[in-house]
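**Student:** predicted structure and sequence below. I'll ask about it afterward.
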Amino acid sequence: MATKIEIKTDKASSMDQTKFPFSQAISYNGMIYCSGNIGIAPGTTTTIEGTVTDRTVQALKNLTAILEAGGSKLENVVKVNVFITTMNDFAAMNEGYLQFFKHPLPARTCVAVKELPLGTDVEIECIAHL
């Protein structure tokens, strides 16, 4: 029977679990399920300054570190969910996104939401195989 394994790394942002009760990722049955990541640099607790493109890049750097800590890599991502606070940021988010993902691109959903944690404008989660 497969066992859930928590993936943790200090090479990606990590929030106080008493306020944000979730794992960075869980590995289960050959897959890695990454929690949503926002543009927070490792070792800090605030979002980076700059543009939505900059925060997209930082979120994807965090996801890359988490996947590598779990024995996978960004190229193994099969599904991505992106949350942005306005569809006006769609092109800017894609600018950062395409710095990390190449063809064949993972399946993806992008939705606009009213609000995201810590007042950020983009959050990204993904699923990858080992």
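**Tutor:** Looks like it came in fine.

**Student:** okay, CA-based contacts and neighbour counts for the rest of this
**Tutor:** Noted.

**Student:** confirm Thr53 sits in a helix?
**Tutor:** Yes. Counting by DSSP: H, G, I helix; E, B strand; the rest coil, Thr53 is located in a helix.

**Student:** count of residues packed around it?
**Tutor:** 21 (other CA atoms under 10 Å).

**Student:** that one reaches Phe100, doesn't it?
**Tutor:** No. The criterion here is CA atoms under 8 Å, and Thr53 misses it with Phe100 at 12.0 Å.

**Student:** in this structure, which spans are strands?
**Tutor:** Using DSSP state E, the strands of the chain run over 5-7, 25-28, 31-37, 77-84, 107-112, 122-129.

**Student:** next up, a structure to set beside the first:
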Amino acid sequence: MAQRTAVTTEDAPNTDNPYSQGILVDGFLFVSGFGPVDPETMADVDGDIEDQTDRVIANLSAVLAEGGGSLEDVVKVTVYLDDMDDYDAVNEAYANHFGDEPPARVCLEAARLPGDVSVEIDAIAKVE
């Protein structure tokens, strides 16, 4: 059986809900989905969808860093939007973080996201 290690950081939102911010197993870090929540205030960030996407990716980055990785190590993400009309704007913000060889990705519209946020992203990274 593979050894699993929970990854937790104060630099990303942490709730009392029954999930880990990340799980490290066999060199892969599975990062839970995050919305645009400021980890210091636990409030949704103000701003447009690009600002919200930037905060989401900052939350992912914090967990990745705690688990020994970075955005460059991400191999797969799933983007959840409450309105597919935001797709192009989210892509712009997303592209600013993932460079020339972005990870594989799925993007879908969800009827409703936790906390009624507009965007949520989860990630899988290969870390050593």
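**Tutor:** Sure thing, it's come through. Only a predicted model underlies this, so the values are computations on that prediction, with no experimental measurement involved.

**Student:** which one of the strands of the first structure lies nearest to Leu63 of the first structure?
**Tutor:** Nearest to Leu63 of the first structure among those is strand 31-37; the distance by CA to CA comes to 6.9 Å.

**Student:** where in the second structure does the closest one align, residue-wise?
**Tutor:** Using TM-score structural alignment, strand 31-37 of the first structure corresponds to residues 28-34 of the second structure.

**Student:** chain center to the matching stretch, what's the gap?
**Tutor:** Chain-centre distance of stretch 28-34 of the second structure: 7 Å, with CA atoms, centre = their mean, to the nearest Å.

**Student:** once aligned to the first structure, how far is it on average?
**Tutor:** Aligned to the first structure and superposed, stretch 28-34 of the second structure gives a mean residue distance of 0.3 Å (mean CA distance after the TM-score superposition for the first structure).

**Student:** residues in contact with that stretch?
**Tutor:** Applying CA atoms under 8 Å, 6 or more residues apart in numbering, the external contacts of stretch 28-34 of the second structure come out as 13, 19-24, 56, 59-60, 63-64, 67, 120-127.

**Student:** now restrict these to buried residues only.
**Tutor:** For those, a burial check counting by 16 or more other CA atoms under 10 Å picks out 13, 20-24, 56, 59-60, 63-64, 67, 120-127.

**Student:** give the contact list for the corresponding residue of the second structure for Val113 of the first structure.
**Tutor:** Alignment note (TM-score structural alignment): Val113 of the first structure maps to Ala110 of the second structure. Contacts for Ala110 of the second structure (CA under 8 Å, 6+ apart) come out as 80-83.

**Student:** export those as JSON lines, with columns for neighbour count and distance to Val74 of the second structure.
**Tutor:** As requested, the contacts of Ala110 of the second structure are exported to JSON lines (neighbours: other CA atoms under 10 Å; distance: CA to CA, whole Å):
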{"residue": "Tyr80", "neighbour count": "25", "distance to Val74 of the second structure": "17"}
{"residue": "Leu81", "neighbour count": "23", "distance to Val74 of the second structure": "20"}
{"residue": "Asp82", "neighbour count": "18", "distance to Val74 of the second structure": "23"}
{"residue": "Asp83", "neighbour count": "14", "distance to Val74 of the second structure": "25"}
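
**Student:** between the residues you listed, which is closest to Val90 of the second structure?
**Tutor:** Leu81 (9.0 Å).

**Student:** Asn126 of the second structure: what's it in contact with?
**Tutor:** Quick fix: residue 126 of the second structure is Lys, not Asn. Taking CA under 8 Å, 6+ apart, one finds 27-29, 69, 73-75 in contact with Lys126 of the second structure.
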